[in-house]
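**Q** Have a look at this prediction, sequence included:
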Amino acid sequence: MDNPLPKSWSIHTRPEIIAKYQILERVGAGAYSDVYKGRRLSDNLIVALKEVHDYQSAFREIEALQILQGSPNVVVLHEYFWREDEDAVLVLEFLRSDLASVISDAKRESGLSVGEIKRWMVQILCGVDACHRNMIVHRDLKPGNLLVGDDGVLKLADFGQARILLDHELVAADDNPPPFEPDTADQENICQAPQAGHENASQKGYVNQEPEGMSKEDSFRDDIEDDPFKSSYSYEAEEAGNDERGAFTSCVGTRWFRSPELLYGSTAYGLEVDLWSLGCIFAELFTLRPLFPGTSDIDQLSRIMSVEDPSGLESCLPNRSTDEIALVRKLVCYDPASRASAAELLHDKYFNEEPLPVPTSELRVPLTKGNQDEDSPGGWYDDMGSDSDFDEFGPLNVTTTNAGFSIRFS
């Protein structure tokens, strides 16, 4: 990508950054962040420097990645730079491709083998399971936010919309879920172990280092008592625009992968919204086209309702096996409580039957990223504006029922 480097961006004039990194080129730009490819001067490691212009997005992404550090299928946060009068800059591992590009290349070539699909799925499930075991809901899972390295390892990225769920009635989970640990008995067939050269932040001490030549006041907070990102599960249970405690915003994610409860405007939801997105991603791996490519929220809901009966989903997954259709059906459930968890799916018989998942070294990785899906960029940067069509109808009253939820326009 041959993008001229702007001369006035703060990232180019901040001494603590340019003393440690050479900024090579801009690789992405969105409403809330700009991303640059860079080189760490100390060891020539290629990294991504993500300049986040939104305080809340930066806060969420940093804290989520610190909690998930060491998870093999989550992007590595090496360190971050942040002062009160400047944007946050996150230094992330650089992964040159994503699952959207894998799907795009497969359309032009010979498609994806079942073994390849299974390996991509297992890696996605491992990343989502790591999040959910730590009570983190990503809220924007889609192929463009699933980055892929040269070695075939897939990693969840773009946690700017993530939330760390508190222990309240919205989540049915253990009070203190254990941190994610790969199954050491069968890591190749279940979860990928950390790859050589991909150090996590805790291993190398990259997070929140104090730059040389700067006073403590000018650098970042590096004591656990002062660092706002060192405390886990610290979010208040409200978001901007919501007055009722425990309410989240429904204006998150990308429409094609957004669960029906979010489309209806529900503010009482949990980890299940990620599971719906997983079902949409898995269906796209099978067919190489989006499962619900809605042009508006109303059209999106119409497409979802059309496949509620068993034959409807089968028609969307032509020439796929009964087990493959059943796998998607376990996730694309109108009732959030009926969706299978990532941990449950990792033990599904589908992944233990022939053909088995191929080794990551056999996965075909595109040389570069292709075009992104729908109207939202992905991967390194996010665009968090609402595209909800229901805004014009005014407030919504969403009520939980035995079958899921109901909606009433005020």
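**A** That came through, no problem.

**Q** contacts, neighbours, all on C-alpha from now
**A** Will do.

**Q** Figure out the helix or strand that Leu275 lives in.
**A** Under the criterion of DSSP states H and E, Leu275 resides in helix 272-287.

**Q** adding another structure so you can compare the two:
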Amino acid sequence: MFLTFTTTNHSKHEKLLVPLYFMLQHNNTPIKGGVYHQRSIDHSFIIMERYKFLEELGDGTCGSVYKAVNLETYEVVAVKKMKRKFYYWEECMNLREVKALRKLNHPHIIKLKEIAREHNELFFIFECMDHNLYQIMKEREQRPFSEGEIRSFMSQMLQGLSHMHKNGYFHRDLKPENLLVTNNILKIADFGLAREVASMPPYTEYVSTRWYRAPEVLLQSSSYTPAVDMWAVGAILAELFAFSPLFPGESEIDQLYKICSVLGKPDWTTFPEAKSISRIMSISHTEFPQTRIADLLPNASPEAIDLITRLCSWDPLKRPTADEALNHPFFNVI
């Protein structure tokens, strides 16, 4: 027998499955923010029997993702099996990914449909998407996106980010692999590193794939803001034009060098962490082969170049918010 947990922040069709025997061991205490509905379920509802696993879609540090089909409804889903064991239900509900996705409900944020815990193993069941943005770029090879296509992808990502930031979370791991696409509809996924805006620093220093990591994170700042997501947006926007990363650093130091080579040296009067860069790289005596963003992206419009330049600002305070970016002239070009 299972309990079905319906979150108050999701549609009436979204449920989280919680084993009844587990709840009985914990005094049957309801989870705050949700309502439990008890129903009898036979053995066919065991996760490995209720779903037929079709193929592995990816393998990460925290879990493996599989494409699966629900044998009752024939719905195709993505099942994320966490690698660590979970011995208490409270552990599951305290995961950042669970907290974030319970609160966030938006057309451009991936839907968490169910959570199931069996034999101390935790499974997330998500809606299934066809591709990620990285795969699409690889498949298209030398066929670049039109600016209209790029504008559509970026608008959808920024709408999802706006909802996320307004509801108190920033993602911290935006990259093409975590932007899922089906029929040109884009959704932000993988909230394993998501953090509440209101949470107190110090924050985790190592977040996001290096190429999309904001300078303040590279410099191990103990406090940062949703502006780290906006830097990643700028790097992704540039990559959609170039089909190659804007700052492809091979190490943290090389990453900073690549950024300096495009943006120039930071001004320590407006970006205090610049002193750390000077200390690490001795950039006060270094001449960088300056390469303008416009030269790197010859097929990008002046409006696109301006937006990338604003998003990839050394100073986090100068980067536009998601809503401000959506109001940029780049999105008004016909």
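**A** Now that the structure is in, tell me what you want to look at. Predicted, not measured: the structure shown is a model, and the values here were computed from it.

**Q** now what about the TM-score between them?
**A** Here the TM-score for the pair of chains, by TM-score structural alignment, normalised by the length of structure 2, is 0.73; 261 aligned residues with a CA RMSD of 2.1 Å.

**Q** that older thread, continuing past the helix holding Leu275 of structure 1, what's the next helix or strand?
**A** As assigned by DSSP H and E, the chain's next helix or strand after helix 272-287 of structure 1 is helix 297-305.

**Q** whereabouts in structure 2 does that next one align?
**A** Taken onto structure 2 by TM-score structural alignment, helix 297-305 of structure 1 occupies residues 252-260 there.

**Q** Show me what that stretch is in contact with.
**A** Under the criterion CA atoms under 8 Å, 6 or more residues apart in numbering, residues Arg210, Trp211, Pro215, Leu218, Phe247, Pro248, Gly249, Pro266, Ile277, Ile280, Met281, Phe288 lie in contact with stretch 252-260 of structure 2.

**Q** about what we covered before: just give me the mean distance for the helix holding Leu275 of structure 1 relative to structure 2.
**A** Helix 272-287 of structure 1 differs from its equivalent in structure 2 by a mean of 0.5 Å after superposition (mean CA distance after the TM-score superposition for structure 1).

**Q** Contacts for that helix next, please.
**A** 103, 112, 117, 121, 128, 137-143, 256-259, 261-262, 290-292, 317-318, 320, 328-333, 336-337, 339-342.

**Q** Provide the aligned range in structure 2 for it.
**A** Helix 272-287 of structure 1 covers residues 227-242 of structure 2 once aligned (TM-score structural alignment).

**Q** Run the chain-centre distance for that stretch.
**A** Offset of stretch 227-242 of structure 2 from its chain centre (CA atoms, centre = their mean, to the nearest Å): 13 Å.

**Q** what does stretch 210-223 of structure 2 give?
**A** Taking CA atoms, centre = their mean, the mean C-alpha location of stretch 210-223 of structure 2 is offset from the chain mean by 16 Å.

**Q** cool, stretch 199-208 of structure 2 as well?
**A** That offset, for stretch 199-208 of structure 2, works out to 15 Å (CA atoms, centre = their mean).

**Q** How about the contacts made by Leu311 of structure 2?
**A** Leu311 of structure 2 neighbours (CA under 8 Å, 6+ apart): Met230, Trp231, Val233, Gly234, Lys318, Arg319, Pro320.

**Q** contacting residues for the nearest residue to His106 of structure 2 once chain neighbours are set aside?
**A** What sits nearest to His106 of structure 2 in space, not counting adjacent residues and going by CA to CA, 6 or more residues apart in numbering, is Gly160, at 6.6 Å. By CA under 8 Å, 6+ apart, Gly160 of structure 2 lies in contact with His106, Pro107, His108, Ile109, Lys187, Ile188.

**Q** Mind giving me the PyMOL select for these, buried ones only?
**A** Selecting just the buried residues from the contacts of Gly160 of structure 2 in PyMOL takes one command, with 16 or more other CA atoms under 10 Å as the test:
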select buried, resi 106+108+109+187+188
